[in-house]
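In: I'd like to go over a predicted model; first the sequence, then the structure.
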Amino acid sequence: MRIISGDYRGRALKAVPGSATRPTTDKIKEAVFNLIGPYFDGGRSLDLYAGSGGLSIEGVSRGIEEAVLVDRQFAAIKTIQSNVAVTKESEKFTVIKSSADQAIQRLNGQQAFDLFYFDPPYAKQTIQADVEKLSAANLIADNAILMAETDQEAQLPDQIGGFELWKQREYGITVITIYRFKG
């Protein structure tokens, strides 16, 4: 795995050891950023199931100002911290060891996020419930983008909370669904 584009382009990233985490491949990561816009002019991102942190690091490499990465596994947190160190700009990243629910509670009242990465374990599709909690905590910025990586069995709806389906692509068993926040 590597950082594909932007300020950190070409730097290698580690995967979380073991089989508990499924890393987003470079091919899928590149497809995601081709769909949501290749580069950003600031903003904040949130990844509630960060795994190795690759999506958030790629986003910051491409112009996101600040990324919050959440995972509940100790091995994932260690991997994220190691991968963030590769950027040599750790001040742009906040790493939280927590469940998604606890992280949303902890972030309640903070500045809203412009970009959300949702790549929960395929067997535990909690995207709709997580979006409702984010909305209740006022953590969704106007015109925010939500990227969901699922398998083909997930069957996400055209609307989730105030988000409306914008784009969707299939890559083998992986489905990338992009939503825009309409409020």
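Out: Perfect, thanks for sending it.
In: can we go C-alpha only for contacts and neighbour counts from here?
Out: Fine.
In: where do the helices of this structure begin and end?
Out: Assignment of helices within the chain using DSSP state H yields the ranges 26-36, 54-61, 74-87, 100-107, 127-136.
In: give me the contact list for the second one.
Out: In this structure, residues lying in contact with helix 54-61 by Cα atoms under 8 Å, 6 or more residues apart in numbering are 3-9, 13, 24, 29, 39-40, 45-47, 50, 66-69, 83-84, 87, 92, 117.
In: presented hereafter is structure B, for comparison with structure A:
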Amino acid sequence: MRVIAGSARSLKLKTLEGIDTRPTTDRIKETLFNMIAPYLYDCEFLDLFAGSGGIGIEALSRGAKEAVFVEKNPKAMECIKENLKFTRLEKKGITLTKDVLNALYQLEGDKVFDYIFMDPPYDQELEKQVLKYLAGSSLVYEDTVIIVEASLNTDFSYIGELGFSLIKEKRYKTNKHVFLEKAGKEEIC
């Protein structure tokens, strides 16, 4: 796994051995960032279930002002910290070694994010729990884009009930990215 573009371009990132984390492949990461790159500069980025930190580090490398990394696995968090140091982005990264919902509660009232990315373990409905929390959270404002990486069969039919609308869905061979925003936002064409 490597950083694709920006200040840390081509630097190889460490990942955890084993199956505890599932790093987003370079190809999928490149596709994702091609979609959001024009809007990353000076943004606040939240990387939930951060694994080795590859998504948040990519955002920082491409100009995000700050990224918060949330990962409850201490070994994975150590990997994130090493990757931030190696890419010289540690001053722009905040790390929280705790459960995602506890971290969100801790950040409440202190941060507002432009992008929230989450890559929870597949098929456990953890994304649903996080979206339920974010539906009433001050961490999200009308322009926040929430991106969920999920298995192809993950159902998001409930998002309207939570006050979110689907911006787009990008499907890959084994998974998908679902882009959400607060419902009712006026579209400017």
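Out: Thanks, I have it. Small disclaimer: the values here were computed from a predicted structure and weren't measured.
In: return the members of the contacts of helix 54-61 of the first structure classed as buried.
Out: 3-5, 8, 13, 24, 29, 39, 45-47, 50, 66-69, 83-84, 87, 92, 117 (16 or more other Cα atoms under 10 Å).
In: longest strand anywhere in the second structure?
Out: In the second structure, assigned by DSSP state E, the strand with the most residues is strand 140-151.
In: mind listing what's buried in stretch 125-134 of the first structure?
Out: Neighbour-count burial for stretch 125-134 of the first structure flags 125, 127, 130, 131, 133, 134 (criterion: 16+ other Cα under 10 Å).
In: the fourth one and residue 159 touch, don't they?
Out: Put plainly, it is residue 131 of the first structure. No: between residue 131 of the first structure and residue 159 there is no contact under Cα atoms under 8 Å: 10.8 Å.
In: contacting residues around residue 11 of the second structure?
Out: Counting by Cα under 8 Å, 6+ apart, residue 11 of the second structure makes contact with 2, 3, 87.
In: which of the residues you listed sits closest to residue 79 of the second structure?
Out: Residue 79 of the second structure has its nearest neighbour among the contacts of residue 11 of the second structure in residue 87, at 12.2 Å by Cα to Cα.
In: excluding chain neighbours, give the residue nearest to the closest one in space.
Out: In space, and not counting its chain neighbours, residue 87 of the second structure is closest to residue 8: 5.6 Å by Cα to Cα, 6 or more residues apart in numbering.
In: what sits against the one you found?
Out: So residue 8 of the second structure contacts 61, 87, 88 (Cα under 8 Å, 6+ apart).
In: and the first one, what's its match in the first structure?
Out: Spelled out, it's residue 61 of the second structure. Superposed on the first structure with TM-score structural alignment, residue 61 of the second structure falls opposite residue 61.
In: what about its match, how many neighbours?
Out: Per other Cα atoms under 10 Å, the neighbour tally for residue 61 of the first structure reads 20.
In: center of the first structure, which residue is that?
Out: residue 117 (2.4 Å; Cα atoms, centre = their mean).
In: how many other residues sit next to residue 140 of the second structure?
Out: Neighbour count of residue 140 of the second structure, defined by other Cα under 10 Å: 21.
In: residue 110 is in contact with that one, correct?
Out: No: judged on Cα under 8 Å, residue 140 of the second structure makes no contact with residue 110 at a distance of 11.6 Å.
In: returning to that earlier point: for the helices of the first structure, which one ends up most surrounded?
Out: Counting by mean count of other Cα atoms under 10 Å, helix 54-61 has the highest mean neighbour count of the helices of the first structure, with a mean of 25.
In: hmm, back to that, what's the residue nearest to the centre of the first structure in contact with, if anything?
Out: Residue 117 of the first structure is in contact with 45, 46, 47, 48, 49, 55, 56, 146, 147, 148, counting by Cα under 8 Å, 6+ apart.
In: quick one: the closest residue to residue 120 of the first structure other than its chain neighbours and residue 100 of the first structure, what's the gap?
Out: Of all residues not flanking residue 120 of the first structure in the chain, residue 49 sits nearest, at 5.5 Å (Cα to Cα, 6+ apart). Distance from residue 49 of the first structure to residue 100 of the first structure, counting by Cα to Cα, to the nearest Å: 7 Å.
In: just residue 46 of the first structure next, same as before
Out: To residue 100 of the first structure, residue 46 of the first structure is 11 Å away according to Cα to Cα.
In: mutual contacts of those two, please.
Out: The contact lists of residue 46 of the first structure and residue 100 share residue 70, where a contact means Cα under 8 Å, 6+ apart.
In: what sits against the residue nearest to residue 4 of the second structure when sequence neighbours are not counted?
Out: Closest residue to residue 4 of the second structure apart from its sequence neighbours, by Cα to Cα, 6+ apart: residue 10 at 5.8 Å. By Cα under 8 Å, 6+ apart, the residues touching residue 10 of the second structure are 2, 3, 4.
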